[in-house]
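A.B. asks: Show me how the following folds:
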Amino acid sequence: MYGMNGIEYAGILRGNKRLLKTPIILLAFEKDDDLLKKSFAAKGIIDDLYFYPVKPIDIYNRIRSLQQYYSEILDQKVKKKKKYEYKIPLMKRGFDILVSASVLLMISPILLIVSLAIRLESKGPIVYKSKRVGTGYKIFDFLKFRSMYTGADAKLAELKHLNQYSDGKNGGKEKKAEKDYELDFNCPECAKLPEGEHCSPILYIKGHKICENWYIKQKKELTDSTFIKISNDPRITKVGNFIRNTSIDELPQLFNVLKGDMSIVGNRPLPLYEAELLTSDDWSLRFMGPAGITGLWQVELRGKKGVMSEEERKMLDNQYANNYSFWGDIKLILRTIPALLQKDNV
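C.D. replies: This next block holds a predicted model:
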């Protein structure tokens, strides 16, 4: 195309989903060291570079080998994706419907009393809805009894320095707002490698190249910590404090279970701002298991008196996604009941 070099044009072609299995080879009429460097930097966009003169049979053989390679790699990715697709087992779904419907019927007087208490103490809706990410990155309306004063979300940025999952390395200093934050596209780890090599896969952000590891690290620093939990949160009402400590605020989630958004037992559905930071292969497995009201890390957290690192929590989520079973869920439910009697606010 006029005004565009071969590498730039290859980048446009590579963005076409219909050309995923199509090899892209750059042919230059004369040797150029600068072009050679650019082709190495464009790894993942162009597959190979040849300088004229070259035998047509060599290009033909290279194209055939690349076609076979792409076909095998893409087929493996499809098989891997199918392997990790989660479908709720029939026994687990039947258990969820039976338990949620029965419990909702039995606790209907409690639901009414709590609803009145919330309405009398503070203005606002009785049930709080928030977008959460569950199984297979499905987004749904997550239901809880409102335990905070209205407008609490707007105050979250002012309280991030109290986050229990923060590593405290910032010394309580105020961070830049995301709109004022500029990404550093120069990864210090990539700088140690030979030119054209990178420490992790390359992403294209705002027209610039950046390695995935360096991008995730900066994104994590910007948000202070992937998980946010504040001790003695001043945004919580008196009724809210009681229903949180007794886990009564979680009861409306039984309607989510009845609808099929989540299960009784599973990994907690995450807010969007937390889920977007867990897309790497190491942590995305937690979304390939059932989402639920209570799960492995909640029980373990209560047992550790409310103290757990972010890494521990994510590892427990992955552990549950890998090993969950119907009878394992029953054991977790039995462990949850005595844990609810503890005073720690999880």
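
A.B. asks: only C-alpha atoms for contact and neighbour calcs from this point on.
C.D. replies: Fine.

A.B. asks: Now do I7 against D344, distance only.
C.D. replies: 58 Å (Cα to Cα, to the nearest Å).

A.B. asks: Ok, A321 next?
C.D. replies: For A321, the distance to D344 equals 26 Å [Cα to Cα].

A.B. asks: who has more neighbours, those two?
C.D. replies: Between A321 and D344, counted using other Cα atoms under 10 Å, the more crowded position is A321 (22 against 17).

A.B. asks: before we go on, could you also do this sequence so I can check it against the first one:
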Amino acid sequence: MPQALTRDANRLGVARPRHKSPVVLTALSPQSGRCRRAHRSLGQSTIVGLYELGGIAASVAVTGPLFGWPTAGLVAATVAATSAVGLSGYQWRSMPSVLDDLPRIVSRILAVALFVVSVPLLASRPGIARDALLCALMLLVVTIAARALAYGTVVFLRRRGIGLANTVVVGSGEEGLRIGRALEAEPSYGARMMGFIDDGPDPGDESTPGQLGRLDELPRLLRDYDIGLLIVAFGGSGSDSLVDLLRTLGRSRCEIFVLPRLFEMYGGTGRVQLVDGITLAHTRRAAFRCRSLILKRILGTVLAGLALVVLSPLLAVVAIAVRHEGGPGVIFRQQRIGMDGVPFTLYKFRSLKPVGDEGDVRWNIDNDSRLGPVGRFIRRTSLDELPQLWNIVKGDMFIVGPRPERPHFVEKFSDTVPGYQHRHRVPVGLTGYAVTQGLRGDTSIERRATFDNLYAESWSLWLDVKIVLRTVRQVLRFK
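C.D. replies: A predicted model of the protein is given here:
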């Protein structure tokens, strides 16, 4: 593994949680300097899930005898499934309220009702459709009541010091101090304020915990204090150094909230929380921590396998043409760097025969005089990349992700290009966001790293679909 990636992997490893369980076991108290034992408690999503499942079970017990067990069970099972999906991405809530969730709850259960009711209506069974609708309405009322009771329980436990997340604030400026004082004074926010992390002077305020350390100690402090909530406010360091540092925390279990610029005018759209009237924006969950990544892996493997079968005639034609032009050795094997700096063997159709280790250290061969008509054509049309479908089936890479690079250049760019090492946070891919911006071949490495990191931080399945469609358009235009 290149040295630059080894250093980056070590930084990532620092923030790796020591305990697999999300339950806080011990935490250091900066006020007393002694270790203290934190309360064992159920997570917020667990409490909400238990209350809702209890409400669904009670609703089925009531509606089953009235409208039939199959109808009541079908509605309840569908609602429970959608509820579980919704709760899987729960994060810290400063002031949990059922009123904030009401639009989502209503829309979810109404969608379930329309789905369940449509089947008997299509079968000309209006009686069953009416019963299903009544079951759904009953579940809507029960779900709202269960969510309200669950949040009441969460706040009740918080006020007694149960279920509080160990919290640090990065930045001890005016806003950071205000947030720290609010969290310290009001346990119903669900945060146990441990202290500040900043390169500036200690706030020196007796009403709030003191400074725990400097920014370069952040990964270690998160581990030592078993931090579950990290709030980034304004402090003595610039945003560039903070971005680099926060990107190394992808494997930390803590939730990260950021105080946005012009927070006084921040409309509060998206996943935001308020602490003493200050808006905090939740950073996106790292792509490799999302359950959707499992679906992406399964879909990618299936689609790549199907593509190998469907495109097998084309693969055969290209292989014969390459063999005819350049002789034996149709497939070119080359070591590339994947997620977390793990090397793997990448497969391509050979466009020319390299001399010695030329393929590992030479940047571009587009203008090489040794390229024949076949080699130029398959490079121009990206047909030389098709054998990488086998890499996708093997699990070395995905369909969409940052393009994998050779170890020599990864080490070089990691030392010279800002943010380059962070593009290895996500699995590499056959095509990527940078590719759709025309950034391939002899183009700016800085811009590639920018778009690769943007992809890592804004990843979604729909973004992958858009990238694939744009890549197909580029290939069809030979662009």
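
A.B. asks: care to give me the TM-score?
C.D. replies: After superposition, the two chains reach a TM-score of 0.53 (TM-score structural alignment, normalised by the length of the first structure), with 209 aligned residues with a Cα RMSD of 3.3 Å.

A.B. asks: count of residues packed around I25 of the first structure?
C.D. replies: Residues near I25 of the first structure, counting by other Cα under 10 Å: 19.

A.B. asks: right, I mislabeled it, should have said M308 of the first structure
C.D. replies: Neighbour count of M308 of the first structure, defined by other Cα under 10 Å: 16.

A.B. asks: what do you get for V106 of the second structure?
C.D. replies: Other residues within reach of V106 of the second structure, judged by other Cα under 10 Å, total 16.

A.B. asks: how close does the residue lying closest to it once chain neighbours are set aside get to S107 of the second structure?
C.D. replies: Nearest residue to V106 of the second structure, sequence neighbours excluded (Cα to Cα, 6 or more residues apart in numbering): L140, at 6.9 Å. Distance, L140 of the second structure to S107 of the second structure, using Cα to Cα: 10 Å.

A.B. asks: between these two, who's got more neighbours?
C.D. replies: L140 (23 against 12).

A.B. asks: so the helix or strand hosting the more buried one corresponds to what in the first structure?
C.D. replies: In the assignment (DSSP states H and E), L140 of the second structure maps to helix 126-159. With TM-score structural alignment applied, helix 126-159 of the second structure matches no range in the first structure.

A.B. asks: That helix: what's the following helix or strand?
C.D. replies: Next along from helix 126-159 of the second structure, by DSSP H and E: strand 165-170.

A.B. asks: now for that following strand, which elements pack on it?
C.D. replies: helix 174-185, strand 191-197, strand 229-232 (3 or more Cα pairs under 8 Å, 6 or more residues apart in numbering; DSSP states H and E).

A.B. asks: most neighbours per residue, which of those?
C.D. replies: strand 191-197 (a mean of 26; mean count of other Cα atoms under 10 Å).

A.B. asks: Onto which residues of the first structure does it map?
C.D. replies: Using TM-score structural alignment, strand 191-197 of the second structure finds no match anywhere in the first structure.

A.B. asks: Following element in sequence after that strand, please.
C.D. replies: Criterion used, DSSP H and E; the element after strand 191-197 of the second structure is strand 211-213.

A.B. asks: In the first structure, what residue spans correspond to strands?
C.D. replies: 25-28, 48-51, 127-133, 139-145, 202-205, 208-211, 263-265, 270-271, 292-294 (DSSP state E).

A.B. asks: how about those in TSV, adding distance to Y60 of the first structure?
C.D. replies: Converted to TSV, the strands of the first structure look like this (distance: least, Cα to Cα, whole Å):
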stretch	distance to Y60 of the first structure
strand 25-28	11
strand 48-51	12
strand 127-133	47
strand 139-145	46
strand 202-205	28
strand 208-211	31
strand 263-265	54
strand 270-271	49
strand 292-294	53
